[in-house]
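# just need the structure, nothing else, for what follows:
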Amino acid sequence: MKRTPKRAYEAELERLQVELVRMQQWITATGTRVVVIFEGRDAAGKGGAIKRIAQYLNPRTARVVALPTPSERERGQWYFQRYIERLPTSGEIVLMDRSWYNRAGVERVMDYCTAEEHARFLSQTPTFERMLIEDGILLIKYWFSVSDTEQEKRFRSRLEDPMRRWKLSDTDLLSITRWEEYSRAKDEMFAHTDTDESPWWTIESDDKRSSRLNTISHLLSLVPYEHVEPAPVQIPERPQAEGYNRPPRELQRHVPDHAGDLKKKRKKQD
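Alright, predicted model coming up:
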């Protein structure tokens, strides 16, 4: 498969990220609440897309939610309860790296929930999401689709990369042997929760560059934002010094100059 050229990708990504900042300014100014759900198979590229979306957004009003395994207390709650606590307030956007749909995917396939709990989830979810939408929340759901060969390729690259080795869990590896079970679970999930008012949008993600551009472009098209002119900012002139004397640098504790050592080492090599 031919990938999107790097130069074209970087130029378009920069343009789209500028638009994301404008979108956030509108969300903040209007008090809009936005939830974007990112689901899909392991190694499908959800995290990379979220990273590029959030990269230049103001973290005060844009949050990434990636919940760990539920605690003992959370397991005793109504299933949706801990997700409700993470929903946005006025003027916020929440990006969910996996969501309540864990119950329809990994929990179903790995038998972390009962058949009754799974059936109840599929029954309740359309109603739950309808309540969010009726209350004014803009809910957007993305499913990242990756082929089996590309998924295995990404798993192997993680295995050999010390900075990404942590991303390869036992559950990830089991997704290889249970590929068809995950496919059936996803199909059943779509059959119950892909509704006209809360649809699933599928992202083909074998080419990560294309999937990121497609996701951001589509997200921008679904949020009815307008350009909000930021308040004018004037940088004041720095006042003249009035007798302040900085203490000697020798009295302070300084971080060792590791970068300086590298420069000296490089200079000797050259």
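# going forward, measure contacts between C-alpha atoms and count neighbours the same way
Will do.
# what's the separation between the closest residue to Glu74 other than its chain neighbours and Asp196?
In this structure, Glu74 finds its nearest non-sequential neighbour in Arg82, 6.9 Å apart by Cα to Cα, 6 or more residues apart in numbering. For Arg82, the distance to Asp196 equals 26 Å [Cα to Cα, to the nearest Å].
# which one of these two has more residues nearby?
Under the criterion of other Cα atoms under 10 Å, the comparison of Arg82 against Asp196 puts Arg82 first, with 15 against 7.
# got a list of what Thr89 touches?
Applying Cα atoms under 8 Å, 6 or more residues apart in numbering to Thr89 gives the contacts Arg33.
# do that again at 10 Å, thanks
Gly31, Thr32, Arg33, Val34, Thr61, Ile137 (Cα atoms under 10 Å, 6 or more residues apart in numbering).
# let's verify it: helix, strand, or coil?
Applying DSSP: H, G, I helix; E, B strand; the rest coil to Thr89 yields a three-state assignment of coil.
# could you check how far Thr171 is from Tyr182?
Distance, Thr171 to Tyr182, using Cα to Cα: 12 Å.
# which residues sit against stretch 102-112?
Taking Cα under 10 Å, 6+ apart as the rule, stretch 102-112 contacts 39-42, 79, 101, 113-115, 117-119, 121-122, 171-172, 174-175, 178-190.
# now the buried members of these.
With neighbours counted by 16 or more other Cα atoms under 10 Å, the contacts of stretch 102-112 contain buried members at 39-42, 79, 101, 117-118, 121-122, 172, 175, 181-182, 185-186, 189-190.
# another one to check against the first:
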Amino acid sequence: MSKTSKKKSKKNKGPSLSREVYEAELFRLQAELVKLQQWTQATGTRVVVIFEGRDAAGKGGTIKRITQYLSPRIARIAALPTPTERERSEWYYQRYIAHLPAAGEIVLFDRSWYNRAGVEKVMGFCTPQEYQRFMRQTPVFEQMLIDDGILLRKYWFSVSDAEQLKRFRSRLSDPVRQWKLSPMDLESIHRWEDYSRAKDEMMVHTDVPESPWFVVESDSKKNARLNMIAHLLSTIPYVDVPHDKVELPDRPQASSSYVRPPRELANYVPDHVAQLLGDPENGF
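All right, here's what the predicted structure looks like:
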């Protein structure tokens, strides 16, 4: 392990939160996100949030907590697959532009046009000329978005090599998260320093006053989620939008003319829970 890697692996996870404190603060922040959503819709604001960082840095988990109580019609996740042959022939930013928000929408980019500054650069998926063009054009492209009224926020999730390896190992034996581990992820272990250099170069060219990067220390997933969401909320001047109070009406009296069809005429799903409760090996 290099001196750089050793230093990186000693990153402080920060103070440890109890689950009760974490869940209470997360819920409070999620309630504020609902207010942000309502304000965004009421004012026609357009919000773009970019999530970048190494594999297993905690981007997806944070996005999941942000959108947990939001309407998918207002807050959308853009996680683009590998470009098609046609998309490779387009202007590089073109396929991302199609996912930008309309008035009253929030779009969270789970990786973004910065793929070119990271994986494409490190793995040789773009030419040196394409890479240099990206570095020149990106601040201009983002300034165009900002000038048009889009609120752009960029977050880099920073994880140590030791913590990343720990998370990779945990995925190997986890049946619901194995899909997150790909050959490309494993290749990133061997190219740690290459990715570090690529990130540093990206910051030099694209961390500008008009659209700065904000680094999220993410060795502690809980801390990273709370810190990132709190910061995002602090950068947007949203207010609590008044809305009409909703009152439940009284249920009307059942009509004597309605007769429910016999249950036998419908196809019900089997009672899986009853089977579980009836099996002594399950311990319920």
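# TM-score for these two?
The TM-score (TM-score structural alignment, normalised by the length of structure 1) is 0.97; 270 aligned residues with a Cα RMSD of 1.3 Å.
# if we can go back for a sec, structure 2: which residue goes with the residue nearest to Glu74 of structure 1?
Counting by TM-score structural alignment, Arg82 of structure 1 corresponds to Arg95 in structure 2.
# contact partners for its match?
Contacts of Arg95 of structure 2 (Cα under 10 Å, 6+ apart): Leu80, Pro83, Glu87, Arg88, Trp113.
# so it: helix, strand or coil?
Arg95 of structure 2 ends up helix, using three-state DSSP.
# so what does Ile146 of structure 2 match up with in structure 1?
Under TM-score structural alignment, Ile146 of structure 2 pairs with Ile133 in structure 1.
# what sits against the most centrally placed residue in structure 2?
Geometric centre of structure 2, nearest residue: Ile63, 3.1 Å, by Cα atoms, centre = their mean. Residues counted as contacts of Ile63 of structure 2 (Cα under 10 Å, 6+ apart) are Val49, Phe51, Ile77, Leu108, Phe109, Asp110, Arg225, Ile229.
# please repeat the previous calculation with a cut-off of 8 Å.
Residues near Ile63 of structure 2 by Cα under 8 Å, 6+ apart: Leu108, Asp110.
# that one: which element?
helix 59-67 (DSSP states H and E).
# repeat for Val215 of structure 2
Here Val215 of structure 2 is assigned to strand 213-217, by DSSP H and E.
# which bit of structure 2 covers the helix ranked longest in structure 1?
Using DSSP state H to define each element, structure 1 has its longest helix at helix 6-30. Aligned by TM-score structural alignment, helix 6-30 of structure 1 falls on residues 19-43 of structure 2.
# residues in contact with the matching stretch?
With Cα under 8 Å, 6+ apart as the criterion, stretch 19-43 of structure 2 contacts 45-47, 65-66, 68-70, 74-75, 103-106, 222, 226, 229-230, 233, 238-241.
# 6 Å instead?
Contacts to stretch 19-43 of structure 2, defined as Cα atoms under 6 Å, 6 or more residues apart in numbering, come from residues Gly104, Tyr238, Asp240, Val241.
# same thing with stretch 187-199 of structure 1?
For stretch 187-199 of structure 1, using Cα under 6 Å, 6+ apart, the contacting residues are Pro126, Trp200.
# equivalent range in structure 2 for it?
By TM-score structural alignment, stretch 187-199 of structure 1 lines up with residues 200-212 in structure 2.
# hmm, Ile137 of structure 1 is touching Thr32, no?
No - applying Cα atoms under 6 Å as the test, Ile137 of structure 1 and Thr32 come out as separate, 7.4 Å apart.
# now do the strands in the stretch 51-200 of structure 1.
Assigned by DSSP state E, counting those that start in this stretch, the strands in the stretch 51-200 of structure 1 fall at 62-65, 93-97, 137-145, 200-204.
# tabulate the contacts of Arg95 of structure 2 (TSV), appending distance to Ser255 of structure 2 and neighbour count.
TSV is the format used below for those (distance: Cα to Cα, whole Å; neighbours: other Cα atoms under 10 Å):
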residue	distance to Ser255 of structure 2	neighbour count
Leu80	51	14
Pro83	57	12
Glu87	58	13
Arg88	62	12
Trp113	58	19
